[in-house]
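Engineer: Dropping a prediction and its sequence here:
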Amino acid sequence: MTALQDLWTTIAEGDKRDFMVLPRQRVSYADLREMTGQWLSWFSAAGIAPGDRLVIRTADEVAAVTAFIAALLDGVVPVLLTADTPDARLAGVVEAVEPAGVAADILPAGVDTRIAVLALSPAPAPARPSWFSRDRRANTLAFLPQSDSRRVPHLPGDDAGLAYLLFTSGTTAAPTGVQITRANLLANLATQTRLFGYDGKARIFNDMILAHADGMIQGPIQALYCGGTVIRAGGFDLARIEQWLNRVRAERASHVITVPTVWAMIDRYAAHDDYFDAPECRLLLSCAAHLPEDLWRRLEARFARPVCNQYGLTETVVTALWAGPHPEMGKVGTLGKVADGEARVADADAAGTGELQLRGDNVFPGYWRDPARTAASFTADGWFKTGDLARRLADGSFAYMGRSKTVIMAGGFLIRPEEIDEAMLRHPAVAESVTIGIEDDLFGEVPVTAVVLAHGAAAADENALAAHARACLEAQKVPKRIVMVPAIARGPSGKPVLADLRRLLTATVVGDPLPANHRDITAEVTALAADVFRVPAEALALTSGRGSVAGWDSFSQLNFVFAVEHHFGLSIPAARVATIETIADMVRTVRDLSA
């Protein structure tokens, strides 16, 4: 198993090979050596020592990756948050981990004066790549001191020490921190390298969020481990799907990794079939959620490349079960087989369905300073209880049968309902809030929240409550719908009757097609946009679109497309979807397709 010393040797050699490629920037291994040295110099100047925690909140991907790597090698424990993490949640994490340093694009007010703080230069908005302009090569990070060649990382040899902390969800007052040790990390990287054939020629296309394990660990850290390259593309955006996919060939990617929701969008909206047919492109990888068998088979048939599915949790670094063409992997449509570890089905019913439990070197030791939750998450004989229901098949593969826990998996993002409910209860008009996951064809599940308004509270509508949620939560955690109900049914113990609530909310969210007995297309499209983005219709104009509507992002645009298709009985071609950036664009699309 490669040790931290080997990772540092790869960096210290400092050659000009690509380490990380971004839309308008390339970072070589020589650049990585320089930037790592800059972070190490700052650690020394700030008094940040091995074992200390460093909280990072930034949109600058180069800063995030190099800070994470420098901390990992120096024995400092990185705690990376998404750039849109609200200040209240950041403050909760800072209180929980007691860091020696905080690095952020915008520093929050009230940080303890004993904590070293570093203001990072905000990253520019991702530029659309030009195939005629030369990539800009960055050599230093302007907000950090110069690198000192005498300062080398501490490279702790204690594999039981923490590699990083990742906060998956939880309430602001009690955020949930997953502890990953160096032994956990190195074990999982070794397995991934063997099963996926990673080597120094690997060019890993991974554009997932870096503050999530699949983004950071399966991207930059995996590339460093094998001496290869990670390719970033500025974030998946449905409106630029062709440019995003064309980058796979342009950068000679060998492995393409994303979540089932994005694979489903590629299957539905990609205009061509040749994005992955270059000889160096070996594998298409799906992670973070279950990949449906029919989608899996369509991808393989259409793109003529083998597809692998990875099952894992933040608590298993990234992956615990693998399915795909490798002889150690499980069969198509399953969660896969275990490799370099153990898996079992516990408390199975007559059909063989029970809770999937895991044990192995990649399984975390427990939650940060939460012994009660840690104890509840493991069996007496040391197996981690995943909360997923599975059935073991004759060939050793595990079939996915659903979830036994209340967490919501929306497009590969893990969402804990209590975090949404906590945010909603901060609104003065909300007396009760209960969030559940509703099945969704594209995202697997979406969060939907039922609220009871406080007696005598000022009137509140869904748009106002949605705006409140956007202010308190990261974008992917904002409920798809917020439904006001007169009361929430509860059982004798006081807990919500989730089955009744799910039936009520499913009917509200799915509903019947909106009546379309007249064709005031502009008014109807505007009304649909107001409903999807949760803003007043009167606040929208034909020019409203990305940048001017708070809730309009790549995923919500897809919901807008689906709503329009459902309402008007249309199927919008992939090429046309990519052109829709304003309400006026959608109105023209409907008129053209209805003609």
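Structural biologist: Cool, got the structure. Numbers count the residues shown, from 1 in each chain.
Engineer: rest of the way, CA atoms for contacts and neighbours
Structural biologist: OK.
Engineer: In the stretch 301-450 of the chain, mark out all the helices, start to finish.
Structural biologist: 371-377, 417-424 (DSSP state H, counting those that start in this stretch).
Engineer: can you pull the buried residues of stretch 317-337?
Structural biologist: Neighbour-count burial for stretch 317-337, counted by 16 or more other Cα atoms under 10 Å, picks out 317-325, 328-337.
Engineer: so of these, which ones are in strands?
Structural biologist: Leu321, Trp322, Ala323, Lys337 (DSSP state E).
Engineer: In the protein, where's the longest helix?
Structural biologist: With secondary structure taken from DSSP state H, the chain has its longest helix at helix 29-46.
Engineer: Not counting it itself, show me its contacts.
Structural biologist: 10-19, 49, 66-67, 69-71, 74, 101, 116, 138-141, 144-149, 151-153 (Cα atoms under 8 Å, 6 or more residues apart in numbering).
Engineer: and the comparison structure, right after this:
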Amino acid sequence: MPRTYPADIAWDLALPRETLVDVLAGSVAAHADKPALEFMGRQWRYGELGAMVDRIAGGLRALGVKPGDRVGLCLPNTHFFVASYFAVLKVGGIVVNFSPLMVADEIGYQAADSGTSVMLTLDLAPLLPRVLQVLDRDGPLKRVVVCRFAEALPFVKGVMFSLLKRKSLAAIPIGDARVSRFVELLAAAPLATPPVISPEGLAVLQYTGGTTGRPKGVMLTHANLCANLRQVQAWCGTSTEERARMMAVIPFFHVFAMTTAMNVGIGWGSEIIMQPRYEKAAVLSAIRRRRPTMLPGVPTLFKALLDAGATPADLASVRACISGGAPLPLALKHEFEAKSGAKLVEGYGLTEGSPVCFCNPLRGENREGTIGLPLPLMRAEIRSLEDPARALPDGERGELCLQGPNIMAGYWKRPEETKAAMTADGWLRTGDVGIMDADGYVTLVDRIKDLILVSGFNVYPRVIEEALYAHPAIAAVCVIGIPDQRQGECPAAYIELRPGTELDEAGVRAFLKDRLSSIEMPRLIEFRETLPRTAVGKLSKKELREQPHMHA
């Protein structure tokens, strides 16, 4: 247990032995008449959600889905996703999350690697045609179930969408035995004899972002995911009223949203207010209409809400905003809290941790610039970069290593990579360089793979990025290492400015002069209209690294 811990949180949390199917069943029994899901004005209660899951599970069984089969979800945040996720688990299947933004080759690779045999998706262009391309290939995918987007909407909105947005819809193949419709699953008899599911059984194959090489399937068990949702619940420790309404803007197919917005929300019996993607007007309208109390997000979401003009009145109902997925710039935290009146705390996690592992306290000391303290039952050590078996004393820089009930079972069909990710004594190597202080708070310095070696000296991109974020004209920044003939590598900074501001290279250098050492000063400064981002809205360095670079 860390030396300092919030007084109202038990680090040695007692975990029930449960599956995600049990979690849903508990909330359906306790909150049958309470709102469970809300989408663009349409609402489903917990009793309705439970009945829907039972019928979809029966429909999947009729399609031949057996325990252990991998079923893909290539869906945005809708009731289709939530109900299908729990139905796949109820029938004993393993959920494989696919981003709807993937191109056909990416979908094909992940389907082949995971052995996904059935895929649920939407009738939107260009999404459905991409999935159908993969269906036509010689691979494991044998059946596609198509959900009609209009059927997620209130009746009048659904009719209007079908009429006015016809160009955004893709034709559903008629007469193709490999293609079913979601309504056919809903018409099935409820699953009569659900299989016995072990907490140690696989629940989700969650593919990593693939920033280095091909994405890997992270094996997350029911026990892993249930532990993490209970850890997050214990950390938040909020009252029944405070956890009443969960705002889900970040996509469920991403592990952070899957746990913090969906699984935690279902476990609490919250109403989950779903948005299929970030659209300024729609998100602000939903916030004003449903008054959410919890808002998990990535830094770019909180930045976007500020840019959209969200006021303290809009966000008055929000009790907690938890930022994850990427480092939270301090300037953004201060600006968001000042303008919104809501508390914004930074957490930390990774897919291999289901994902949340650290968070700053919502009550108690929020130590700025740190990722906070480990969640209940999480053990954390800073290990030597040269010898991962050796724990380092407080204040020394090394690799953050973790142990806990939420740590993955391994990488799907990659025993060597699983072995490489773990220390000899069974701790997960995160690949993140950090420093732990005397109270157990951890400051992350950078990713081991992001380190820039300038004439043999370690330069940490995050230090440069934090210095740049302090400039009022800078909206977003990515720093990477590029080849340099004299020094081996040098830092390159790619900058996205706030709308209506101006800044040039000379201005950046003058601003950084007293903030960075000479080896940290970027050799290349480039302004971009927009920086590359991942599907969840996280800044992505992968595309920048793939560009040809050489600094003379």
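Structural biologist: Thanks, I have the structure now. Remember, it's a predicted structure, so these values are computed and weren't measured experimentally.
Engineer: tm score of chain vs chain?
Structural biologist: With the length set by TM-score structural alignment, normalised by the length of the second structure, the two chains reach a TM-score of 0.69; 441 aligned residues with a Cα RMSD of 4.2 Å.
Engineer: of the contacts of helix 29-46 of the first structure, buried ones?
Structural biologist: 10-12, 17-19, 49, 66-67, 69-71, 74, 101, 116, 140-141, 144-147, 152-153.
Engineer: Show me these that map onto helices.
Structural biologist: Members of those lying in helices (criterion: DSSP H): Thr10, Ile11, Ala12, Thr66, Ala67, Ile69, Ala70, Ala71, Asp74.
Engineer: To which residue of the second structure is the second one aligned?
Structural biologist: With TM-score structural alignment defining the correspondence, Ile11 of the first structure maps onto Val28 in the second structure.
Engineer: got a list of what its match touches?
Structural biologist: Per Cα under 8 Å, 6+ apart, neighbours of Val28 of the second structure: Tyr46, Gly47, Leu49, Gly50, Gly269.
Engineer: How about the contacts made by Thr10 of the first structure?
Structural biologist: So Thr10 of the first structure contacts Tyr29, Leu224, Gly227 (Cα under 8 Å, 6+ apart).
Engineer: If we ignore the residues flanking it in sequence, what's nearest the first one?
Structural biologist: So the one you mean is Tyr29 of the first structure. Gly14 (4.9 Å; Cα to Cα, 6 or more residues apart in numbering).
Engineer: helix/strand/coil for that neighbour?
Structural biologist: Per DSSP: H, G, I helix; E, B strand; the rest coil, the local secondary structure of Gly14 of the first structure is coil.
Engineer: Likewise for Ser317 of the second structure?
Structural biologist: Classification of Ser317 of the second structure using three-state DSSP returns coil.
Engineer: Measure how buried it is and give me the count.
Structural biologist: Neighbour count of Ser317 of the second structure, defined by other Cα atoms under 10 Å: 19.
Engineer: I'd like the distance between it and Gln206 of the second structure.
Structural biologist: Remark: distance between Ser317 of the second structure and Gln206 of the second structure (Cα to Cα, to the nearest Å) = 32 Å.
Engineer: And for Arg462 of the second structure?
Structural biologist: 26 Å.
Engineer: do Ser99 of the second structure as well
Structural biologist: 11 Å.
Engineer: Also Pro129 of the second structure?
Structural biologist: Distance from Pro129 of the second structure to Gln206 of the second structure, by Cα to Cα: 23 Å.
Engineer: now Glu465 of the second structure
Structural biologist: Glu465 of the second structure is 29 Å from Gln206 of the second structure, by Cα to Cα.
Engineer: now Pro415 of the second structure
Structural biologist: 16 Å.
Engineer: higher neighbour count, these two?
Structural biologist: Gln206 (25 against 11).
Engineer: Strands along the stretch 101-250 of the second structure, start to end?
Structural biologist: Secondary structure of the stretch 101-250 of the second structure (DSSP state E, counting those that start in this stretch): strands located at 116-122, 143-147, 179-181, 202-207, 217-221, 245-248.
Engineer: so which of those gets nearest Gly488 of the second structure?
Structural biologist: strand 202-207 (32.8 Å; Cα to Cα).
Engineer: Check which helices and strands that closest one is in contact with.
Structural biologist: strand 94-97, strand 217-221 (3 or more Cα pairs under 8 Å, 6 or more residues apart in numbering; DSSP states H and E).
Engineer: which residues in the first structure does that strand match up with?
Structural biologist: So strand 202-207 of the second structure sits over residues 162-167 in the first structure, by TM-score structural alignment.
Engineer: Can you list the neighbours in contact with the matching stretch?
Structural biologist: In contact with stretch 162-167 of the first structure (Cα under 8 Å, 6+ apart) are residues 51, 72, 75-81, 93, 175-182, 185, 211-213, 314, 368.
Engineer: now these: which count as buried?
Structural biologist: With burial judged by 16+ other Cα under 10 Å, the buried subset of those is 51, 72, 75-81, 93, 175-182, 185, 211-213, 314, 368.
Engineer: picking up where we left off before, return the member of the ones in strands among the buried residues of stretch 317-337 of the first structure nearest to Arg302 of the first structure.
Structural biologist: Ala323 (19.0 Å).
Engineer: measure the closest one to Lys405 of the first structure for me?
Structural biologist: On the measure of Cα to Cα, Ala323 of the first structure and Lys405 of the first structure end up 23 Å apart.
Engineer: Please apply the same query to Ala350 of the first structure.
Structural biologist: Going from Ala350 of the first structure to Lys405 of the first structure by Cα to Cα gives 21 Å.
Engineer: The two: who's more crowded?
Structural biologist: The neighbour comparison of Ala350 of the first structure against Lys405 (other Cα under 10 Å) goes to Lys405, with 11 against 7.
Engineer: Which position in the second structure pairs with that one?
Structural biologist: In the second structure, Lys405 of the first structure lands on Lys449 (TM-score structural alignment).
Engineer: hang on, the earlier thing: what's the closest of the strands of the stretch 101-250 of the second structure to Gly431 of the second structure?
Structural biologist: Gly431 of the second structure lies closest, by Cα to Cα, to one member of the strands of the stretch 101-250 of the second structure: strand 217-221, at 15.5 Å.
Engineer: residues in the first structure matched by that closest one, start to end?
Structural biologist: Alignment note (TM-score structural alignment): strand 217-221 of the second structure is matched to residues 177-181 of the first structure.
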